[in-house]
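In: This is the structure alone, sequence omitted:
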């Protein structure tokens, strides 16, 4: 039976949001397979020492592999490099007082409550709020049409990546048996990926038994 648990994560460690805490969660599920938010093109770079930077998830999985025999698979696709306009767009966000306040609240909750917060409705609510603030900032910007178009392209890339990740998970599951798996995915994707999972379960030939971790 294909049981799979979605765990919302964050790529950087902070307080209770750390690789040891994620390790405990994964260990409690005892998966045979871990699906990772990594593109296959970069997978070896992270696990063969080519890159010195380790995300929270990679650090945790490396530690987990020392104690457990599992398969861990990249399911993401390559993310396009940010254009100069996109970089400028995010710089605009980071100078806005309301945006800074929301991000600070997110970072504080992430640090103090860790994965309990990242896997909660509160996390979804804050992501939704700062998305609305981003749109408000762009609507009032000089050259707003240019920025709004760039913003649309950014979310189109996110949409395509999420669809590809789920398709890769379902394709693997068609060809391979496992009892327990986990899917580690950044918390910013939580709401949209849950909605996509519901749609996939309606349409897919193979049915996966999804568990959404947390949801306090």
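Out: That came in fine, so what should we check first? Because the structure is a prediction, the values reported are computed rather than measured. Numbers count the residues shown, from 1 in each chain.
In: contacts, neighbours, all on C-alpha from now
Out: Fine.
In: what ranges do the helices span in this protein?
Out: Along the chain, counting by DSSP state H, helices occupy 19-29, 40-47, 56-65, 84-93, 97-113, 115-118, 121-139, 144-175, 190-203.
In: alright, now check it against this:
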């Protein structure tokens, strides 16, 4: 959905696209997804999430309801994996992935001049990214004015 929004925006406005992800998530993450998605209860939550996202788009993806549903799915995934080494590895990989995105944003801002920017991330990262943004406000030299879109 994020890519579709960027494409639609590009028809009306000229802008520079700056990717902040250097790499995708790890092979362990993909193995975890293949494993946990076999669970019927999780599959129902995923189907419900996808239905709501298709019906309501960004209104849902930017909502507290979405955050709560994502949290419910993550808790169930951890229960399925019984807090295994795989679960711990994937959580650490996601943490590193998100921290790198925030670092890359600040690095870009330190080295480039611009008036405004939009940072879009997947809904699964929303809650933890917002926490990282709040923490970065006090730790970074460049002071950014972040606006978090919510409904």
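Out: Nice, I can see it. Just so it is clear, the structure is predicted and the values come from calculations on it, not from any experiment.
In: Can you tell me which of the helices of the first structure is packed in deepest?
Out: Mean neighbour counts were compared across those using mean count of other C-alpha atoms under 10 Å; the top stretch is helix 115-118, at a mean of 24.
In: Distance check, the residue most central in space within the first structure against residue 204 of the first structure.
Out: Closest residue to the average C-alpha location of the first structure: residue 186 at 2.0 Å, with C-alpha atoms, centre = their mean. Going from residue 186 of the first structure to residue 204 of the first structure by C-alpha to C-alpha, to the nearest Å gives 24 Å.
In: thinking again about what came up before, identify the residues contacting the residue nearest to the centre of the first structure.
Out: Neighbouring residues of residue 186 of the first structure by C-alpha atoms under 8 Å, 6 or more residues apart in numbering: 8, 9, 10, 11, 37.
In: With adjacent residues omitted, what lies nearest to the last one?
Out: Counting by C-alpha to C-alpha, 6 or more residues apart in numbering, residue 76 is the residue found nearest to residue 37 of the first structure once chain neighbours are left out, at 5.2 Å.
In: give me the number of residues near whatever residue of the second structure lines up with that neighbour?
Out: Alignment note (TM-score structural alignment): residue 76 of the first structure maps to residue 21 of the second structure. As a burial measure, residue 21 of the second structure scores 15 neighbours (other C-alpha atoms under 10 Å).
In: check contacts around residue 21 of the second structure.
Out: Contacts of residue 21 of the second structure (C-alpha under 8 Å, 6+ apart): 97, 100, 101, 104.
In: and if you look at residue 62 of the first structure?
Out: Residues near residue 62 of the first structure by C-alpha under 8 Å, 6+ apart: residue 47.
In: Check the one 3 residues further on too.
Out: Contacts were defined as C-alpha under 8 Å, 6+ apart; by that measure residue 65 of the first structure touches no other residue.
In: roughly how far apart are it and residue 188 of the first structure?
Out: Going from residue 65 of the first structure to residue 188 of the first structure by C-alpha to C-alpha gives 26 Å.
In: try residue 176 of the first structure
Out: The gap separating residue 176 of the first structure from residue 188 of the first structure is 29 Å, by C-alpha to C-alpha.
In: what's the closest non-adjacent residue to residue 94 of the second structure?
Out: Counting by C-alpha to C-alpha, 6+ apart, residue 25 is the residue found nearest to residue 94 of the second structure once chain neighbours are left out, at 7.1 Å.
In: That neighbour is in contact with residue 97, isn't it?
Out: Yes. At 7.1 Å, residue 25 of the second structure counts as touching residue 97 under the criterion of C-alpha atoms under 8 Å.
In: quick one on the thing from earlier: run a quick neighbour tally on the residue nearest to residue 94 of the second structure.
Out: 14.
In: Could you do residue 216 of the first structure as well?
Out: 11.
In: and if you look at residue 182 of the first structure?
Out: Residues within reach of residue 182 of the first structure, counting by other C-alpha under 10 Å, total 24.
In: Now which residue in the second structure aligns to it?
Out: Here residue 182 of the first structure is matched to residue 118 in the second structure, going by TM-score structural alignment.
In: again with residue 97 of the first structure
Out: Using TM-score structural alignment, the equivalent of residue 97 of the first structure in the second structure is residue 40.
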